[in-house]
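Asker: With the sequence up front, the predicted model follows.
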Amino acid sequence: MGLPGVADKKLSIFLGKFCPDPAAILAALERTKLCTELDFVPGESICRQGDRVDGCWLVLEGQIEVRADEQVVVYRGPGEIFGEQGLVHVLSGKTGTRTADVKAVGPVKLLRIDASFQERLDDKEKVAWTLTLADVINEKLEQATAMRSGLRSSATQHELLLRRFSEGDALGLVKIAASGKQVSIQNRRAIILFSDIAGFSVWSTSKAPAEVARHLGALAGIQINAVRDGGGHVDKLMGDGAMAYWFVDSGEREKCEPIAALACVRKIASVCKAYFEQHGLPLGLRMGLHVGDVSFGDFGAENRIAVTLLGAAVNTAARYEQAKSPDIGDIRISPTLRELMLSAGESPNTFRGPTKVEVKHGVELDVFSI
């Protein structure tokens, strides 16, 4: 066919498994030109429940998740097709609509076969195509039959548990890893936030463990809730510190996430300050933010899932939080992120600086602060 190598190979493998006459269908696709390669960004919707049936998709690279009733029904990976049931409805003369939501889990490449392809087939080709779709549906029915009614409840409880440890895109990757599948490392761009409660270690040495835990839990809750309300994701809690992030790897996200992240840290600073004053705690809160390219994925081991961000940008964000100087405020922002915030509409008057500050290993940073 005239398709790129990956698409041609995956399509040939798929047809070899399900189609009684692969050569006929490959020739028909070449003749009609009704298949297209499409790329989807992480979290992007591919189709929604109730949409008109206008084709089906073969997964070439990445993972998609199929959701119904706000629960994940199944994942589909390379070499698997989805949306075929709607085409069977169309073949039978019915007006089909989608029965589930489908979205990308990480970057996804698909081969879309338009529904009108079926109308261009001669009788022999139509029989081969119909049998292909029927064989796919039969295999999926067999897979569904193998499940027990108790699995639905078990899956719900499993997802609720996972949501206690991860969220957003990370949750999708954790679920893939938990199913035993390999999680691909993604190249993303993100705003990274590190926070630390200044003076907490010294203060806590003379306090009862229960009191320390009570305040630590309350302060962690303030930060977690603010990040989630601001559309961000909590990566981890580290003693009296936290790490969070906002992905900014699309034009739309670059317009809104920098302002959301700034509003979030302002809220955290304000609420934590009020908490310190209310409880008479001699503490402060430092936050450092930077934006840059990161690797996102499961960096754990065989028996340990650890979905997180890694890269130089993460280390740099941590250094902004750790910077010490009487000339900077509690919210420290890198020049790169400041420029992104200004592009998103933030006023230059919001920021003080830059101030040169020396951090670990003699590295100097230009620090803007609030």
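Answerer: That came through, no problem.
Asker: contacts, neighbours, all on C-alpha from now
Answerer: Will do.
Asker: what's in contact with stretch 234-254?
Answerer: For stretch 234-254, contacts defined as C-alpha atoms under 8 Å, 6 or more residues apart in numbering pick out 166-167, 188-197, 200, 216, 220, 224, 227-228, 231-233, 257, 261, 308-309, 340, 344.
Asker: gap between the two ends of that stretch?
Answerer: By C-alpha to C-alpha, to the nearest Å, the extent of stretch 234-254 from end to end equals 19 Å.
Asker: List the buried residues for it?
Answerer: Of all the residues in stretch 234-254, those buried under the rule 16 or more other C-alpha atoms under 10 Å are 234-236, 240-249, 254.
Asker: So for A312, what's the nearest residue that isn't a sequence neighbour?
Answerer: Once flanking residues are discounted, A312 sits nearest to V294: 7.5 Å by C-alpha to C-alpha, 6 or more residues apart in numbering.
Asker: Next one for the comparison:
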Amino acid sequence: MEQWRPALLNFLKKYSSDPDGLFRALTEQGIGSIAQYRNGEIICSAGDPADCVWLIVEGGVSVQGDEKDSGHIKDRGAGSLIGEQGVLMARSPTRNFSRGTSGRTATLKAHGFTRLFRIDEVVIEKLSAENQAAWYELLAHVLNEKLAEATHQRGELIEQRDRGGSMLSRFCDKEALGLARAAFEDQPKLISNREVVVWFSDLAGFSGWATGRDSQDVSKMAAELMGLQVRAIRRCGGEIDKLMGDGLMAFWLCDGQSRSGAPLAAYRCAHEVLREFNQMKSELGAPELGLRIGLHKGPAAFGDFGTEERITITLLGETVNLASRFEQLREKDCPGVGPIRISEAVHSCIAADIGKLESAKGVRVKKEIFDVFWSNGDCDGVES
């Protein structure tokens, strides 16, 4: 028996309600012919006339998307029918509405040495009306099965995308997350100039506390004390830029009227963090630790400053450097300075909403000279 005959009968048994009867009807018409293809050889191209279907007798077929799709779609193996979608769409009265063409919807290529049994539409047209209806019902069953498979695959892809987004959100916040996603999709880098409030904080005395302690204990303490800052900053509308050991950098975008409250939100967040920190460090048995927070406002470049091998969404510019300087202030630089230090640029935005702060003019830190305002974290500096 010719190899295509058992392959066709097995196929009909899977999808037809009367496989033997349809098999007889098809074979009586001198149904089709066998064609052989080398690996990578094109069987049909998207847009070609849809005048037949093929049953894969041996080998496999790779389905490639057209210009509106993205490359490889699916591989089909022996026993599968291919080309039915184009045939059904060619017969549909709404075909021009759906694709603008009655031709093939995809390009088909041989995957390895491949033998196909071709079933032409001109042969199907010679069948009785009853057998034609049975044949096209069969094609509809095949297409529905593939659509169900595609729906399942789409669901898996959406789930993978959501898992990827969830993973990214552990590294990026809000607008930075959007830039990271764009980088993953190989979109051009977008660097923009933004007005920002930059936050730097550091766990004072942590290195000394950690000396000689078990690494697991050190890791747990750092995670607790950094975690409370991360949670508070996000609650207050800020975005985490990076964690740096026992230090943290965050920011609030404040360009535009809708973000004009960012400086006050950042300042109030600093007080919230300091209160929680002081409570937590005692509960964790580390009362000797301290926390310094520096806030500065100004322009900065925001975007992906990484390389082809690494994505780095961050802020760059003098505003970032100065915010770090405020956090780094020591008692010898500015006697009496409190744990929350802010620049004149931040203070001018929030002075009407808070109590009077301690201040010092002309403070020098690492060749930088600036005015400093500070709070010890008590309620006198914040009006809710």
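Answerer: Sure thing, it's come through. Just so it is clear, the structure is predicted and the values come from calculations on it, not from any experiment.
Asker: And the TM-score between these chains?
Answerer: Their TM-score after superposition, calculated using TM-score structural alignment, normalised by the length of the first structure, is reported as 0.58; 230 aligned residues with a C-alpha RMSD of 2.5 Å.
Asker: Was I right to think A128 of the first structure contacts I25?
Answerer: Yes. Proximity of A128 of the first structure to I25 meets the contact threshold set by C-alpha atoms under 8 Å, at 7.3 Å.
Asker: would K361 of the second structure count as being in a strand?
Answerer: Yes. K361 of the second structure: assigned to a strand according to DSSP: H, G, I helix; E, B strand; the rest coil.
Asker: Quick check: closest non-adjacent residue to it.
Answerer: The spatial neighbour of K361 of the second structure that comes closest, neighbours along the chain excluded (C-alpha to C-alpha, 6+ apart), is D371 at 4.3 Å.
Asker: ditto for L310 of the first structure
Answerer: Distance criterion C-alpha to C-alpha, 6+ apart; nearest residue to L310 of the first structure, sequence neighbours excluded, is S295 at 5.2 Å.
Asker: quick one on the thing from earlier: just give the number of residues close to the residue nearest to A312 of the first structure.
Answerer: Residue neighbour count, defined by other C-alpha atoms under 10 Å, stands at 21 for V294 of the first structure.
Asker: how close does the equivalent of it over in the second structure sit to I43 of the second structure?
Answerer: Superposed on the second structure with TM-score structural alignment, V294 of the first structure falls opposite A300. Using C-alpha to C-alpha, A300 of the second structure is found at 56 Å from I43 of the second structure.
Asker: One more: G100 of the second structure?
Answerer: With distances taken as C-alpha to C-alpha, G100 of the second structure is found 22 Å from I43 of the second structure.
Asker: next one: D162 of the second structure
Answerer: Note on D162 of the second structure: its distance to I43 of the second structure, by C-alpha to C-alpha, is 36 Å.
Asker: re earlier: alignment lookup: the residue nearest to K361 of the second structure to the first structure.
Answerer: Mapped onto the first structure by TM-score structural alignment, D371 of the second structure lines up with D366.
Asker: Same check on I340 of the second structure?
Answerer: Checking TM-score structural alignment: I340 of the second structure goes with I331.
Asker: for the first structure, what spans make up the helices?
Answerer: Secondary structure of the first structure (DSSP state H): helices at 5-18, 22-32, 84-91, 123-145, 149-163, 168-178, 200-204, 209-229, 251-278, 312-322, 335-343.
Asker: For H290 of the first structure, give me its contacts.
Answerer: H290 of the first structure sits next to I191, I192, L193, A313, V314, T316, A317, Y320, I333, S334, T336, L337 when contact means C-alpha under 8 Å, 6+ apart.
Asker: Next up, the contacts around the first one.
Answerer: Contacts for I191 of the first structure were tallied using C-alpha under 8 Å, 6+ apart; they are Y245, W246, F247, V248, P258, A261, L289, H290, V291, G292, L337.
Asker: try the fifth one
Answerer: Neighbouring residues of V314 of the first structure by C-alpha under 8 Å, 6+ apart: I192, H290, G292, V294.
Asker: Make CSV from the residues you listed and add distance to L60 of the first structure to it.
Answerer: Converted to CSV, those look like this (distance: C-alpha to C-alpha, whole Å):
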residue, distance to L60 of the first structure
I192, 31
H290, 34
G292, 28
V294, 24
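Asker: Now go through those residues and say which are in strands.
Answerer: With DSSP state E as the criterion, strands contain I192, H290, G292, V294 from among the contacts of V314 of the first structure.
Asker: Name the surrounding residues that touch stretch 165-180 of the second structure.
Answerer: For stretch 165-180 of the second structure, the surrounding residues in contact (C-alpha under 8 Å, 6+ apart) are R181, L190, E239, I240, D241, G303, D304, I311, I313, T314.
Asker: same question, stretch 20-34 of the second structure
Answerer: Contacts of stretch 20-34 of the second structure from elsewhere in the structure, counted by C-alpha under 8 Å, 6+ apart, are 4, 8-9, 12-13, 16, 115-120, 123-124, 126-127, 131, 134-135.
Asker: one step back: how many neighbouring residues does the residue nearest to L310 of the first structure have?
Answerer: The number of residues packed near S295 of the first structure is 19, by other C-alpha under 10 Å.
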